[in-house]
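Peer 1: Based on what follows, work out the 3D shape:
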Amino acid sequence: MDFSSDQPGRGKVLLKLFISTFYLSAFTFGGGYVIVTLMKRKFVDEYHWIEEQEMLDLVAIAQSAPGPIAVNGAIVVGYKLAGIPGLLISILATILPPFIILSVISLFYTAFRENTYVGKALAGMQAGVGAVIADVVLNMGRDAAREKDALNILIMAAAFAAAFFLEVNVVYIILACAALGVVRTLLSHRKKVQQ
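Peer 2: As a prediction, the model looks like this:
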């Protein structure tokens, strides 16, 4: 659903996009993969602004671009929903909460560092973040397996093995998967042209 040309509803969409992205960024601990899951729940499951397959494609673009995945995810979702204004609103809403929180924490760094309760709270958050990331992996893996494309499943398993067992740098894995995707697309396009 593209709201970029719908002028009357555009302001409401931009405001809703800002509030949603700001909220997600403010209450998401653990990095970009966590916020991507919550963006999927908000924009796909709750608002129905984006289809699930399209969200997976947007996440793939966000992962392959340089920079933090949370900001990249906000960029692609914002642009998809409302063009350049949506992109700018999403970026602003994503970077404001960490900027404000880190600014406050830096003022009271010593007190935070020495506080036992803050340390225990952060340790608890790490456990929660691990669970959310595991949820993302399982959902994305299940969605990829549902397509019943043997090559996609093989690529997913090989990427996991390369990262987990062989400790190959993730950058090389992403570049290899991108190259495989390009080759597959070119081959399928060539077959369609020949038919």
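Peer 1: CA atoms for contacts and neighbours, from now on please.
Peer 2: OK.
Peer 1: For Pro8, pull up the helix or strand it's in.
Peer 2: Counting by DSSP states H and E, the secondary-structure element that holds Pro8 is helix 7-26.
Peer 1: which residue ranges form the helices in this structure?
Peer 2: Along the chain, the stretches classed as helices by DSSP state H are 7-26, 32-39, 52-64, 69-107, 109-114, 116-146, 150-164, 170-194.
Peer 1: I'd like to know which of those helices lies nearest to Glu46.
Peer 2: helix 32-39 (9.7 Å; Cα to Cα).
Peer 1: Distance check, Leu17 against Trp49.
Peer 2: Counting by Cα to Cα, to the nearest Å, the separation of Leu17 from Trp49 is 11 Å.
Peer 1: Comparing these two, which residue is more hemmed in?
Peer 2: Each of Leu17 and Trp49 had its neighbours counted (other Cα atoms under 10 Å), and the higher figure belongs to Leu17 (23 against 17).
Peer 1: Skip the chain neighbours and tell me the closest residue to the more buried one.
Peer 2: Closest residue to Leu17 in three dimensions, ignoring its sequence neighbours and counting by Cα to Cα, 6 or more residues apart in numbering: Ser90, at 6.9 Å.
Peer 1: which residues does the one you found contact?
Peer 2: The neighbours of Ser90, taking Cα atoms under 8 Å, 6 or more residues apart in numbering as the test, are 17-18, 21-22, 74-75, 77-78.
Peer 1: So which of these wins on neighbours?
Peer 2: Counting by other Cα under 10 Å, Ala74 has the largest number of neighbours within the contacts of Ser90, with 31 neighbours.
Peer 1: Nearest residue to that one in space, ignoring adjacent ones along the chain?
Peer 2: On the basis of Cα to Cα, 6+ apart, the spatially nearest residue to Ala74 that is not a chain neighbour turns out to be Ser90, at 5.3 Å.
Peer 1: To Asp45, which of the helices of the chain lies closest?
Peer 2: The stretch from these with the least distance to Asp45 (Cα to Cα) is helix 52-64; that distance is 8.2 Å.
Peer 1: Which other helices and strands does the closest one contact?
Peer 2: helix 69-107 (3 or more Cα pairs under 8 Å, 6 or more residues apart in numbering; DSSP states H and E).
Peer 1: Following up with a second sequence; could you model it the same way so I can compare the two?
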Amino acid sequence: MNALDLFITFFKIGAFTLGGGYAMIPLIEREVVDKRKWIGREEFLDLVAVAQASPGPIAVNTAVFVGYKLMGIKGVIFSGLGSVLPSFIIIVLIAAVFTEIKNSPTIEKIFLGIRPVVAGMIFASVFRLGKSAKINRISIIFVLLVAVSIWIFKITPIYIILLSIIVGSLRYLTRGNKI
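Peer 2: All right, here's what the predicted structure looks like:
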């Protein structure tokens, strides 16, 4: 593996994924865990968790963390550029012709057709990550409480993330470990 392999892998994922970060996660997993075996599944799950809790788009964060794990700062640069450049190029091209196509019924129908596919990819990502996260009854209850807190009670996710960090740290420390 070299920096160019890292760049091409993330460029390809970024270029051929619709729907944003969460839709990219299963493709990143397939490439770096299953196909190339650059990192293990457990470690990938940990990287995704950190990427999700970090500011910024989850797919770019995941790419950057994978790049750092594999090649340090050089990996960050190549994986980060690989994941961001396709979107940048596409946005520049769309911006150049957007005023001409923005009210096109064909374009609206295309996007209506893409939405269910994106939703399915996100669901598949959540399901696949959930399977490798060693889910138990307590985890399921926790997931439901978080979903209800955000959806019904409109609690900002940042408070839930901060609370999770505190609870996880306290649990870790009460088991005799040191941070």
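Peer 1: Can I get the contacts of Ser90 of the first structure in TSV including distance to Leu154 of the first structure?
Peer 2: Conversion of the contacts of Ser90 of the first structure to TSV gives the following (distance: Cα to Cα, whole Å):
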residue	distance to Leu154 of the first structure
Leu17	36
Phe18	38
Thr21	34
Phe22	37
Ala74	29
Ile75	30
Val77	28
Gly78	32
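Peer 1: Residues touching stretch 112-119 of the second structure, excluding its own?
Peer 2: Contacts of stretch 112-119 of the second structure with the rest of the structure, by Cα under 8 Å, 6+ apart, involve 18-19, 23.
Peer 1: rerun at 6 Å
Peer 2: Around stretch 112-119 of the second structure, the neighbours that count as contacts under Cα atoms under 6 Å, 6 or more residues apart in numbering are Gly19.
Peer 1: Mean per-residue distance, it versus the first structure.
Peer 2: Once fitted to the first structure, stretch 112-119 of the second structure is off its aligned match by 1.0 Å on average (mean Cα distance after the TM-score superposition for the first structure).
Peer 1: Please work out which residues of the first structure line up with that stretch.
Peer 2: Residues 123-130 of the first structure are where stretch 112-119 of the second structure aligns, taking TM-score structural alignment as the criterion.
Peer 1: before we move on, back to that, per the alignment, name the residue of the second structure opposite the residue nearest to Leu17 of the first structure.
Peer 2: For Ser90 of the first structure, the aligned position in the second structure is occupied by Ser79, per TM-score structural alignment.
Peer 1: on that earlier part again, just the helices of the first structure: most buried one?
Peer 2: Across the helices of the first structure, averaging neighbours per residue (mean count of other Cα atoms under 10 Å) puts helix 32-39 on top, at a mean of 22.
Peer 1: Which part of the second structure matches that helix?
Peer 2: Aligning helix 32-39 of the first structure against the second structure (TM-score structural alignment) gives residues 21-28.
Peer 1: Run through who's touching that stretch.
Peer 2: Looking at what lies outside stretch 21-28 of the second structure - Cα under 6 Å, 6+ apart - the contacts are 58-59, 121-122, 125.
Peer 1: Tell me which residue of the first structure lines up with Lys69 of the second structure.
Peer 2: Counting by TM-score structural alignment, which is the criterion used here, Lys69 of the second structure corresponds to Lys80 in the first structure.
Peer 1: end-to-end on stretch 36-47 of the second structure?
Peer 2: For stretch 36-47 of the second structure, the separation between the terminal residues is 17 Å (Cα to Cα).
Peer 1: Go ahead and measure how far that stretch is from the middle of the chain.
Peer 2: Relative to its parent chain, stretch 36-47 of the second structure has a centroid offset of 13 Å by Cα atoms, centre = their mean, to the nearest Å.
Peer 1: about what we covered before: so how far is Gly83 of the first structure from the residue nearest to Leu17 of the first structure?
Peer 2: Between Ser90 of the first structure and Gly83 of the first structure the distance, using Cα to Cα, works out to 11 Å.
Peer 1: now swap in Val168 of the first structure and tell me
Peer 2: The span separating Val168 of the first structure from Gly83 of the first structure equals 36 Å under the rule Cα to Cα.
Peer 1: can you check Ser20 of the first structure too?
Peer 2: 17 Å.
Peer 1: same check, this time on Ala157 of the first structure
Peer 2: In this structure, Ala157 of the first structure and Gly83 of the first structure are separated by 35 Å, where distance is defined by Cα to Cα.
Peer 1: likewise Asn139 of the first structure?
Peer 2: The span separating Asn139 of the first structure from Gly83 of the first structure equals 28 Å under the rule Cα to Cα.
Peer 1: Quick one: map Arg128 of the second structure onto the first structure.
Peer 2: If you follow Arg128 of the second structure across to the first structure using TM-score structural alignment, you land on Asn139.
Peer 1: try Ala3 of the second structure
Peer 2: Under the alignment (TM-score structural alignment), Ala3 of the second structure maps onto Leu14 of the first structure.
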